[in-house]
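Trainee: With the input below, show me the fold.
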Amino acid sequence: MSREIQLLATGMRTLVEDLGRAGYAHLGVPTAGAADRAVHRLAQRLVGNDESSAGLECLLGGLALRARCHTIVAVTGAPAAVTIDGSAVASARPHALAPGQVLEVGEPTHGLLVYVALAGGVDVAPALGSRSRDTLSGIGPDAVQPDQVLRLGEVDPASARSLQPDAWPLAAAAAPGEGLVRLDATWGPRDDWFTPAARETLASTTWTVRDDSDRVGTRLAGPALERVDGGAGELASEGMVRGAVQVTRAGLPVVFGVDHPTTGGYPVVAVLDPRSCDRLAQCRPGDQVVIRPRTLPGSRAPVKQAGLK
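Mentor: Predicted coordinates for the structure are as follows:
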């Protein structure tokens, strides 16, 4: 029997994602991969896969699939109702699927992205060593469509695990919470392009996620950040990373996501920690965040940070 699943519904957008294609920035190719790395890794561990295996990243739920083989499935990420043949099952737990059974994922109550892992991983053709879709460069498999059939990789019997709950590594990967989201960061490398008042504003403002955000970058609405030169200076393009808080000419932050361009010409005032990048990836338009840059030893004193403790 072929190891396959059939997509019945794919919601707003469902992408095949793994942990991305590192090492091609010099060719202008982003890493891409799962936008929320922690919950992707957890889903893969739950079904006995290597964390780098490919799974499904579903925007706002609405996914349904039918198994064509015996497999194991796990759903993580934004909290949503999950059913198998209409019966409710728990998220962040492994579940057996028999041929013909249907898994359905509802719309999340909050958060943005739901991850589905299947034993053996989604086995689509890799591009530059990764099975991930990169929405900026167009590399990798297209978004999956209803009625599409996806092949699953083979499961190594020697590494197959039982379905006993205490045998599974339920390591920490919290579902996105509701309310104000704290994003930890490090100042720089171009924070000295901004006035002390602008740095204080960055760290004390409650920012709102804009509706023109995507996997390339999250745009934040709030007060403009003033540059020391009044915005007249030019910065040569330099390398960018996931989590870079780039400030546009208008003075507003854009936080680069997994499909970010590899270079940029606006100054980067701070860089988010990896787990904070995951948190931000789960934020919907209208959600509110605070950015809390810390000061490294030997650098300038931290600015006053009001509000969240």
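
Trainee: For the rest of this, base every contact and every neighbour count on C-alpha atoms.
Mentor: Fine.

Trainee: For C58, see how far away the spatially most central residue of the chain is.
Mentor: With distances taken as Cα atoms, centre = their mean, A35 lies nearest the centre of the chain, 1.6 Å away. Separation of A35 from C58 (Cα to Cα, to the nearest Å): 11 Å.

Trainee: do the same with D142
Mentor: Using Cα to Cα, D142 is found at 13 Å from C58.

Trainee: any residues in contact with both of these two?
Mentor: Shared contacts of D142 and C58 (Cα atoms under 8 Å, 6 or more residues apart in numbering): L15.

Trainee: Would you mind telling me which of these two has more residues around it?
Mentor: Each of D142 and C58 has its neighbours counted (other Cα atoms under 10 Å); C58 has more, 27 against 14.

Trainee: what about the more buried one, which helix or strand?
Mentor: Secondary structure assignment for C58, by DSSP states H and E: strand 55-59.

Trainee: secondary structure class for R45?
Mentor: helix (DSSP: H, G, I helix; E, B strand; the rest coil).

Trainee: Is it in contact with E51, as I believe?
Mentor: Yes: under the criterion of Cα atoms under 8 Å, R45 makes contact with E51 at 6.1 Å.

Trainee: Before we go further, R279 is sitting in a helix, right?
Mentor: Yes: under three-state DSSP, R279 sits within a helix.

Trainee: That one: what's it in contact with?
Mentor: By Cα under 8 Å, 6+ apart, the contact set of R279 is 36, 176, 181, 183.

Trainee: please give me the structure for this one as well, since I'd like to look at both together:
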Amino acid sequence: MTDRALAVVRAGALTTVQDTGRPGHAHLGVPRSGALDGPAAALANRLVGNAPEAAVLETTLSGVAVRPRSTVTAAVTGAPCAVTVEGRPVAWGGPVRVPAGALLDIGPARSGVRSYVAFSGGIAVDPVLGSRSTDLLSGLGPAPLTDGTVLPLGAPIGLHARVDTAPQPSPPTELVLHVTLGPRDDWFTPEAVRTFTSRTYQVSPASNRIGLRTQGPALERAVPGELPSEGMVLGAIQVPPDGRPVVFLADHPTTGGYPVIAVVRARDLPAAAQAVPGTPVRFIAVRPR
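Mentor: Reported below is the predicted structural model:
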């Protein structure tokens, strides 16, 4: 096996390979997938000299530990965490040289949910439909990491950034999501729509890469029954029978039969990737442009 590879020593609660996803296949029933916090993944790639679309590791809450078989440059972004090489503290948010055989340990998130780990050359697993992303809903792409997994690395294409650390936004203490109402807001009572845009919800522990679930006041329906299944988009806010909004994230289904009360503005979604359970959530209605 090539020396351009790394072995997983500690896989963590959920660590997956992610890139910019596989857009353009919704008509085949394939969601986009990709890194939930796209700006954090792109920054990690920039720090190690990769193209923005190179594949990285996305960790969830508890981090990951890997041992590269050749010397690599790595960078960790997203959720702040301790980063060590052979037990020695190194930079979070900056390029780090990891010698061949050394243990790179990304610790649990100190705040936020997901950290991103880029390696010079990128994770070079075989692409599926043009992407190396793990899609938890459809099962496309590589399986979530397990202890002992070996991942190939590509050849470096550029020099790492000449910075010590790069500024990054903090995980949200309150998640504010600007939304455009519709297309099915008329399936809810006027009072339910007012509740949706004026009351505070909380992030549910049941949230995952498919959707950010919320806890809070239930939204009353004005129209009984269910819709025929219709197309879903990234950021769609579907309301299941319990009346609590669910914000669809990268691994969302491409169709669904529950009414969509609104759609989140795309640039607000990366913050949703870092909102820990219990984080207050507010939905702010804006006019479509």
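
Trainee: Burial check on V255 of the first structure, number of neighbours?
Mentor: Other residues near V255 of the first structure number 25, with proximity taken as other Cα under 10 Å.

Trainee: That one matches what in the second structure?
Mentor: Using TM-score structural alignment to pair residues, one finds that V255 of the first structure aligns to V247 in the second structure.

Trainee: tell me the helices in the second structure, going along the chain?
Mentor: All helices of the second structure, identified by DSSP state H, fall at 38-48, 190-198, 269-272.

Trainee: And these: which comes nearest P99 of the second structure?
Mentor: Proximity to P99 of the second structure (Cα to Cα) singles out helix 38-48 among these, at 14.6 Å.

Trainee: coming back round to it: quick one: which of the helices of the second structure is nearest G211 of the second structure?
Mentor: helix 269-272 (9.6 Å).

Trainee: which residue lines up with F194 of the first structure in the second structure?
Mentor: F194 of the first structure maps onto F188 in the second structure, by TM-score structural alignment.

Trainee: Settle this for me: its match is touching G225, isn't it.
Mentor: No: the criterion here is Cα under 8 Å, and F188 of the second structure misses it with G225 at 12.0 Å.

Trainee: Mind checking which of those two has more residues around it?
Mentor: Set F188 of the second structure next to G225 and count neighbours by other Cα under 10 Å: F188 wins out with 20 against 11.

Trainee: tell me the contacts of the more buried one?
Mentor: 219-223, 261.

Trainee: Same question for G130 of the second structure.
Mentor: Contacts of G130 of the second structure by Cα under 8 Å, 6+ apart are R22.

Trainee: separation between it and T73 of the second structure?
Mentor: On the measure of Cα to Cα, G130 of the second structure and T73 of the second structure end up 25 Å apart.

Trainee: same deal with A5 of the second structure?
Mentor: 13 Å.

Trainee: List the single closest residue to A197 of the first structure in space, sequence neighbours excluded.
Mentor: E226 (7.8 Å; Cα to Cα, 6 or more residues apart in numbering).

Trainee: before we move on, back to that, so which of the helices of the second structure is the most surrounded?
Mentor: Comparing those by mean neighbour count (mean count of other Cα atoms under 10 Å), helix 38-48 comes out on top with a mean of 26.

Trainee: By how much does that one deviate from the first structure on average?
Mentor: Here the mean offset of helix 38-48 of the second structure against the first structure after fitting is 1.0 Å, by mean Cα distance after the TM-score superposition for the first structure.

Trainee: counting contacts, what elements does that helix pack onto?
Mentor: Helices and strands touching helix 38-48 of the second structure, by 3 or more Cα pairs under 8 Å, 6 or more residues apart in numbering; DSSP states H and E, are strand 72-78, strand 115-119.

Trainee: Relative to A285 of the second structure, which of those strands is closest?
Mentor: A285 of the second structure lies closest to strand 72-78 among those, at 27.3 Å (Cα to Cα).

Trainee: Average offset of the closest one relative to the first structure?
Mentor: Looks like 0.7 Å for strand 72-78 of the second structure (mean Cα distance after the TM-score superposition for the first structure).

Trainee: buried stuff in that strand?
Mentor: 72-78 (16 or more other Cα atoms under 10 Å).

Trainee: Which strands or helices does that strand pack on?
Mentor: Strand 72-78 of the second structure packs on helix 38-48, strand 96-98, strand 115-119, going by 3+ Cα pairs under 8 Å, 6+ apart.

Trainee: who's in contact with the aligned partner of T83 of the first structure in the second structure?
Mentor: If you follow T83 of the first structure across to the second structure using TM-score structural alignment, you land on T84. Residues in contact with T84 of the second structure (Cα under 8 Å, 6+ apart) are 90, 103-106.
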